[in-house]
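Student: Next comes the sequence, and after it the predicted model I'd like to discuss.
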Amino acid sequence: MTAVESIPVIDIASWISGDTGAERAIADRVDAACREIGFFLVTGHSVSEGIQRTLYDEARRFFDLPDSVKSLAHDAGDEMGGLVFLPLEREALAGTQGVIGPGDYKESLNYGAGLPGGRWPAGSAALREAFITYFAAMETLSKTMREIFCLAIGLPRDCFEEDFAGHLSALRVINYPEQPQPLAEGQVRAGAHTDYGFLTILRSEDTPGGLQVQGRGGAWIDAPAVEGAFIINIGDAFMRWTNGVWRSTPHRVVNPPAKAGRGSRRQSIPFFLNPRADTVINCLEPFLGEGGEALCPPITYADYIALKTRQANG
């Protein structure tokens, strides 16, 4: 395992190719990363750059539309697999950590095959296809990651699969606009928070004002930009499953330097892997420890995500 500014980079190509002789080493590296910082980068994941670029470009075209057009893709609606647009400052992610302040300076498009949303706007067929294709690629990669996690923990490789039948995963494209004028006091692109679910797979880009991860000592670490890599982090639900041994680490997206100008626009694509609603999150046996006690009581994923969402949206 190599480390870039304390966040490890792990090549999983041999796992995907079926090289069983390399599986143990990969699982051990993932286990160490999850215990130490809760973040790591994966290369060799086999997700094509074309799939990634298509969604990036189609979403960017949407974000460049006038606000009056974007607002038509609002968050009201019960169409399964619909589209949800959240405008600037709608979310305040630091609220999930009890910090009250201005909304985050970002806007987003949100989709989940098993989640409700509004109707897709007219003329958005290419955007919808890009979301569906990328979502499917993330389902494949996340299944690989679940198998790696199971080996790392010492569980059968299909241990989590029943929990993810009918999963409630979400795919989001986030636009962080340039900041030609100073923001409100304390306002940032995305406030410090932890992710709610099982894990997050992030496609990021190397622009000013990026992702930072909080190290064990409290210092903020810039997440590295590695060509072709995805950033993966553990979410709160998975941390509960591991009795707090694997870490759901606070992270944030900071503002660009004041003089960054036109090169400071940023766009990222996180995939949030979530179990199905009635999945009970309870401590896995290998993490019970000598006392045999769980730090948190059992809770369904539906109840847990409802609580976290209320905190984020005030």
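Tutor: In hand now; what should we look at?

Student: Only C-alpha atoms from now on, for both contacts and neighbour counts.
Tutor: Noted.

Student: mind listing the helices for the stretch 101-250 of the chain?
Tutor: Using DSSP state H, counting those that start in this stretch, the helices assigned to the stretch 101-250 of the chain run over residues 125-153, 236-241.

Student: Compare the ones you listed and report which one is nearest to A94.
Tutor: Comparing the helices of the stretch 101-250 of the chain by their distance to A94 (CA to CA), the top pick is helix 236-241, with 14.7 Å.

Student: so of the helices of the stretch 101-250 of the chain, which one's packed in deepest?
Tutor: Ranked by mean neighbour count under mean count of other CA atoms under 10 Å, the helices of the stretch 101-250 of the chain are led by helix 236-241, which reaches a mean of 24.

Student: try it against this one:
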Amino acid sequence: MSISLVDLASWRSGGPDERRRVLARLDASLRDTGFVMVTGHGVDPALRAAVRTAARTAFDLPPAVKEGYRNKGDGGWTGPGGISAGAIQDAASPPDLVELWSLYPHHPGVWPAEAPALREPVEEYARQMRRLSLDLLELLADALGEPAGFLTRHDRDAAWTCNVNWYGSRQQTGAPRPGQYRLGAHQDWDLMAVLDRQHGLGCLQVRNGPADAADDEANWQDAPYHPDADALTVNLGELGAMWSGGRWQAGWHRVLPPPANAPEEQLMSLVWFYNPGPATPMPPGGGAEERPATVGEFLDERLQAILLS
């Protein structure tokens, strides 16, 4: 499996040869796995730590308190059993062992009074990720040999989501059911996702091989992790693969269940999903004879497939 590490600073300010090397590494990585790791992104590590500290306070609130902040389409908390990421490909996929706090554009957000420090860092993180998205869209366009505005031209009214994913310990979730994961095997449906993640035994895995292989388990490998390089993980979703004209793939991934041999392990990921405005026409490709006409309709269709409550 080849998931490359690319430096955005080298792409922004390097000479022609260095820029070509960055683009070649990016292209090979997205063709192989749909994933790439980026450094030189400029997202403040202290801010990410502040988000985690404040979010932990929110996730530690009693369930009855969190229920008052449940996500009803305007952001807030999604509790255990709320989603099944694998349900798009397999309707029988069990609920995921994850809790989420979500923020959407054009909404003030849903913020717990009992965790007052949460709002400010999450909103600032969303602003920094919004800036990074535009850089990444131009980088992707450059790697495809397209003009800089190839993807940013659809940015007006962008339909992003900023999630904090909390993966509780086995002590908190109990033993997983057969086939149950922190996040089940899936491809994202978005243009791209950007992850600031923690590594552990119950970690992110990427599929390195065809989904219909006889021994599929042998194709799953732990995603590389580069904390010393301050790297963020970027993966393409279905829309990103379509906009590449099929050159790149939407990366298959899952998050392993809480491990029995590390029953206290808890992990938290900051996950940014980026999509163009909902009125944007669907890109060509995708292989389906019938599909929605707009990005917004496509996203709603996919979202409804994973929501359980």
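Tutor: All right, it came through fine. Note that the structure is a prediction, hence the values are computed from the model and not measured.

Student: returning to that earlier point: distance to N274 of the first structure added to the helices of the stretch 101-250 of the first structure, as a markdown table?
Tutor: Below are these laid out as a markdown table (distance: least, CA to CA, whole Å):
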| stretch | distance to N274 of the first structure |
| --- | --- |
| helix 125-153 | 10 |
| helix 236-241 | 8 |
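
Student: middle-most residue in the second structure, spatially?
Tutor: A193 (3.9 Å; CA atoms, centre = their mean).

Student: Just confirm that residue contacts E238, I think it does.
Tutor: No. Here A193 of the second structure lies out of contact with E238, judged by CA atoms under 8 Å, at a distance of 10.9 Å.

Student: Now for the equivalent of T233 of the second structure over in the first structure, how many residues are close by?
Tutor: In the first structure, the residue matched to T233 of the second structure (TM-score structural alignment) is I231. Neighbourhood size, I231 of the first structure [other CA atoms under 10 Å]: 22.

Student: just the strands in the stretch 201-314 of the first structure please.
Tutor: Ranges of strands in the stretch 201-314 of the first structure, per DSSP state E, counting those that start in this stretch, are 211-214, 220-222, 230-234, 251-253, 266-273, 280-281, 299-300.

Student: and the fourth one, which stretch of the second structure?
Tutor: What it means is strand 251-253 of the first structure. Under TM-score structural alignment, the match for strand 251-253 of the first structure is residues 253-255.

Student: quick one: that stretch to chain centroid distance?
Tutor: 10 Å (CA atoms, centre = their mean, to the nearest Å).

Student: To what extent does it diverge from the first structure after superposition?
Tutor: Comparing stretch 253-255 of the second structure with its match in the first structure after superposition yields a mean distance of 0.5 Å (mean CA distance after the TM-score superposition for the first structure).

Student: which residues are in contact with that stretch?
Tutor: Contact partners of stretch 253-255 of the second structure, identified using CA atoms under 8 Å, 6 or more residues apart in numbering, comprise 181-187, 202-207.

Student: Could you identify the most distant pair in those?
Tutor: Q187 and G202, at 18.6 Å, using CA to CA across those.

Student: Now check the first structure for the residue matching A293 of the second structure.
Tutor: Counting by TM-score structural alignment, A293 of the second structure corresponds to I299 in the first structure.
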